[in-house]
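Visitor: Turn this into a model:
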Amino acid sequence: MDAEVIVVGAGPTGMMLAGELRLSGVDVIVLERLEKRSGESRGLGFTARTMEVFDQRGLLPRFGDIDISGLGHFGGIPIDFGLLDGAHQAAKSVPQSQTETVLEEWVTELGGDIRRGHEVVLVENNGDLVAVEVGTPTGVRRLTARYLVGCDGGRSTIRKAAGFDFPGTAATMEMYLADVKGLDLEPRMIGETLPGGMVMVGPLPGGVTRLIVCERGTPPRQRTEPPEYDEVAAAWKRLTGDDISHGEPVWVSAFGDATRQVTEYRRGNVFLAGDAAHIHLPAGGQGMNTGIQDAVNLGWKLAAVLRDRAREPLLDTYHDERHPVGRRLLMNTQAQGLLFLGGPETQPLRDVFAELVGYEEVSRHLAGMVSGLEIHYDFGGGGNPLLGRRMPNLELDGTPLVTSSTQALRGGRGVLLDLEDNPRLRRRAAGWGDRVDIVTSRPRDAKRSNLPEGTAAVLVRPDGYVAWAAPGSHDDLPTVLRRWFGEPR
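Guide: Below you'll find the model as predicted:
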């Protein structure tokens, strides 16, 4: 084999996956058809859950000063995300280009093999190995690996070549997205509809203005190249009456409201993640964030099978857990599209929705959906409400090297938190000590820990989700450790 895992696509999803694999020492090659980063920033900012994911790996400081906000929206209707109990608020105005740079530097430091100007043209999956034919600057090469992961976007070559079904609905309209210099425009939030459509204006660093233009009744076009800025300026003038043709475009793109999801995230030794697995209207900035979380869910599982004696069926849980998340993503983005892209006929719907979000319970539910903090995996039941949910950040007392549950996840390993100094518990988990870190400590402030009362121990998977808790889990600890981490030493 040329590598244990080949990742196709060097965007945020592919780079996050490569970093997760390298944390466990897995040999990985990243193939990217572009010879250099595009510099485009379709994704902008991080949801609260992605902020937690980056914090788990110690990546947040690499982004420098981040503008955070507890304000958000659902379909253009303002929502207070500060109602949530997450350790972080959402990050605003972090360009995708910066995210790609940070993650690529991380992967490079970890020893990842990133090959640009390499385009996959053929996939062969024989059940034991996966082979790809790759067009390179020096000719066609054949590479083999144990597993192949397509992180190559909405037009995924891997998805098509490996025969994944991709049902859904085609685009019904076309919208423009542009970053432009030299404009002096008042900010416009999503949701401020106009008679002919919708426009959005948002300031970005460096004197750049982000524009989104949606002109109702504009049919989607089959484009092979990005639109010209003149098209954007003309649509803007028709909608607002203002002339922005003097602006200097940094980049321009067109997108639609197509909504599709593959029926399976795994076919044999081939997996899909991010936009390769699900495309949707970019409402609420969820697409890139969901892809990053797909990668974190899959990465440790591949590493566990390749390195840590975990059994092959563990990889099926990637589809079982992430496909429902993708399905809810499509549902909520379609709902948001109806709210902020509909014409006058949907104004009564917007009015009713605006009344509903005035109720704290409704706002909390919608904010949890968009932020990713509501995700709940089914781990087979149990009485502890933490099971299957993200581990809240828990400040720990008496451990100079590990000061919080989040910091304990920096190495990408499982973590068993022994909160009552229980030697018997530690002995039962000792056989997995080569892949699960055992941390004995107490919460620094039990009243503010967000832990259910009486929680004595918690097993956290490398992706930050609680697999077992005492009391309250139906299965005993060794059974759960075998399920997620394989046989003991």
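Visitor: Please make it C-alpha for all contacts and neighbour counts, starting now.
Guide: Noted.
Visitor: So R49 sits against E374, correct?
Guide: No. Between R49 and E374 there is no contact under C-alpha atoms under 8 Å: 9.2 Å.
Visitor: contact partners of the helix or strand harbouring L481?
Guide: Here L481 is covered by helix 477-485, with elements defined by DSSP states H and E. Residues outside helix 477-485 that contact it (C-alpha atoms under 8 Å, 6 or more residues apart in numbering) are 304, 308-310, 314, 428-429, 432, 435, 461, 467-468, 487-488.
Visitor: Next, the second sequence, to be compared with the first:
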Amino acid sequence: MTGTVVIAGAGPVGLFLASELRLAGVEAVVLERSPKANEHTIGGTLHARTADLFDQRGIMDTLRAGKPPLWPRLHFASYWLDLEPYMEDEYSLLLPQQYTEQMLEAHAASLGVDIRRGHTLTGLTQDADGVTVTVEGDDGAYELQAAYLVGADGADSAVLKLADFDVRETGPRWYGLLADIASVEGEWHAGNYPGGQFAVIRSPHEGGPSRIMTLEFHEGLDVPPADQPVSLDEVIASTERITGRTPVLGEVQWLHRYSYRTREAENYRDGRVFVVGDAAHLHVAFAGHGLNTGLHDAANLGWKLAAVLAGRATDALLDTYDEERRPVGHRACVFTQSQLSLLTQGEHFDVLRQLFTDLVKLPEVNRHLITTVTDVRYAVDGAEKDDAHPLLGRPVPNELVRTADGKPTALAEALKAGRGALVDLTGGSAGLPATEGRDGHLDRVSLAPAEGVGAVALLVRPDGFVAWAATAETGTDGLESELRRWFGEAAA
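Guide: So this is what the prediction gives:
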């Protein structure tokens, strides 16, 4: 069996997963059917949790160099939520997706990832020893042998279809268009219309294009076939159906169509084949949850694949990917699909919107809607108990990763290298065991006590999540079992 992992899809999720594997010394081949990188903005929201993740890997500064603006607002079905009380932890960055992709591709290339553009995965077979994939490349068809295959190939995932994953589709079909146009005459109200949603976003740069965004979601949609190119007439027709007005448009610079239903894979793993991102959980693009959820899929899966390939963990570790990430993907799907329901026009839905107008004013509801998808807690052993430490199963606090003046701590150095950490927060008196038998994938870190953390020691996984937490009262109870579960047996 080869130790290579093949990844279908060179979007942000596939590129980040490949980088995670290379950090751990695993060979990664990325197959991308498009011959060139994305040059246009499909999405543009990067969540705070993803910025934290990129900070842990030491790659966020590249994106911050462009000074992306903070977006202090978030909408739920066109109800604006109040982000101000939570901006420290729940902000969003307005960052065109192609810039994120460019940074991640450069990061992957610097780590030695084999990125093959214009190479399309056309077939796969798997057995107990590995996966064989058939690829159509520049010079014809060829085969690749791999230990594992990951589908990061988006809404039209070939991996999802070829591996015959069971999927569940729910809710209405949606049909949307993005159009970058040199000019759009007149003033246009952005928001809800009887026929759907419509917006014109003017370029902040003089002479820059305006973007038209349409979204229709009702029964009986007549959606053009996927292989039919998008036309200006299609954009005009969609605008007329939604708004009742005929737009006067200038020269077209770029057009994009998307049309699906909410879809979830019933399991994110089928033997040696995995799905991540939109291939695993597809929903309408509200608030950037698809991109950000997918990037965290990659962070969760990468180090686990590496641990199994290195012989440090059993196959059971890979099952925790589905156990931990599928509930998060499902939550994102429910969150976005419920917005489609609230946006639907009609007497019964108008009554529902009247009720929701009052609910969204309540601080508890406001916070719940802001954090429903982004506030992740994995059900690691004990996390579901009422007396569990509040950090268990959650991302490690940022104050342990960087000092008050922004300098990286020893924990940051471990996470940047894709390793986990056993963290002593007492200055050396926590009584933690040595980690020499797990050198290379687990660091021993000593930090000063941090106010508000409420722990004397932590076990932090390579994806930045806390797998074990101790107080002065609990001591090292349960540590050995968690070390074995996430980091394998110590070498003799």
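Visitor: where does the TM-score land?
Guide: TM-score of the superposed chains, computed with TM-score structural alignment, normalised by the length of structure 1, equals 0.90; 478 aligned residues with a C-alpha RMSD of 2.6 Å.
Visitor: quick one on the thing from earlier: more neighbours: R49 and E374 of structure 1, which one.
Guide: R49 (25 against 18; other C-alpha atoms under 10 Å).
Visitor: so who does the more buried one touch?
Guide: Listed by C-alpha under 8 Å, 6+ apart, the contact set of R49 of structure 1 reads 86, 88, 371-373.
Visitor: Toward the C-terminus, what is the element adjacent to the helix or strand where it lies?
Guide: Here R49 of structure 1 sits within helix 48-56, counting by DSSP H and E. Once the chain leaves helix 48-56 of structure 1, the next helix or strand it forms, by DSSP H and E, is strand 67-69.
Visitor: Comparing that following strand with structure 2, how large is the average distance?
Guide: Taken against structure 2, strand 67-69 of structure 1 registers an average deviation of 1.4 Å after superposition, with mean C-alpha distance after the TM-score superposition for structure 1.
Visitor: quick check: that strand aligns to which part of structure 2?
Guide: Mapping strand 67-69 of structure 1 onto structure 2 (TM-score structural alignment) gives residues 69-71.
Visitor: remind me, longest helix of structure 1?
Guide: helix 316-341 (DSSP state H).
Visitor: Count the residues that sit near A234 of structure 1.
Guide: Look at A234 of structure 1: counted by other C-alpha under 10 Å, it has 15 neighbours.
Visitor: That one: which element?
Guide: helix 229-240.
Visitor: same check, this time on T101 of structure 1
Guide: helix 96-109.
Visitor: List the superposition-based mean deviation of that helix with respect to structure 2.
Guide: Averaged over the aligned pairs, helix 96-109 of structure 1 sits 0.9 Å from structure 2 after superposition, using mean C-alpha distance after the TM-score superposition for structure 1.
Visitor: Tell me the buried residues in that helix?
Guide: Applying a neighbour-count criterion of 16 or more other C-alpha atoms under 10 Å, one finds 96-104, 106-107 buried in helix 96-109 of structure 1.
Visitor: ditto for stretch 204-219 of structure 2
Guide: 209-218.
Visitor: Can you lay out those residues as a markdown table showing distance to L340 of structure 2 and secondary structure?
Guide: What follows is the buried residues of stretch 204-219 of structure 2, written out as a markdown table (distance: C-alpha to C-alpha, whole Å; DSSP: H, G, I helix; E, B strand; the rest coil):
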| residue | distance to L340 of structure 2 | secondary structure |
| --- | --- | --- |
| P209 | 28 | coil |
| S210 | 25 | strand |
| R211 | 22 | strand |
| I212 | 20 | strand |
| M213 | 16 | strand |
| T214 | 14 | strand |
| L215 | 10 | strand |
| E216 | 10 | strand |
| F217 | 8 | coil |
| H218 | 10 | coil |
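Visitor: Pipe those into TSV and attach distance to G3 of structure 2 per row.
Guide: Listed next are the buried residues of stretch 204-219 of structure 2 as TSV, based on distance: C-alpha to C-alpha, whole Å:
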residue	distance to G3 of structure 2
P209	46
S210	47
R211	45
I212	46
M213	44
T214	45
L215	44
E216	45
F217	44
H218	47
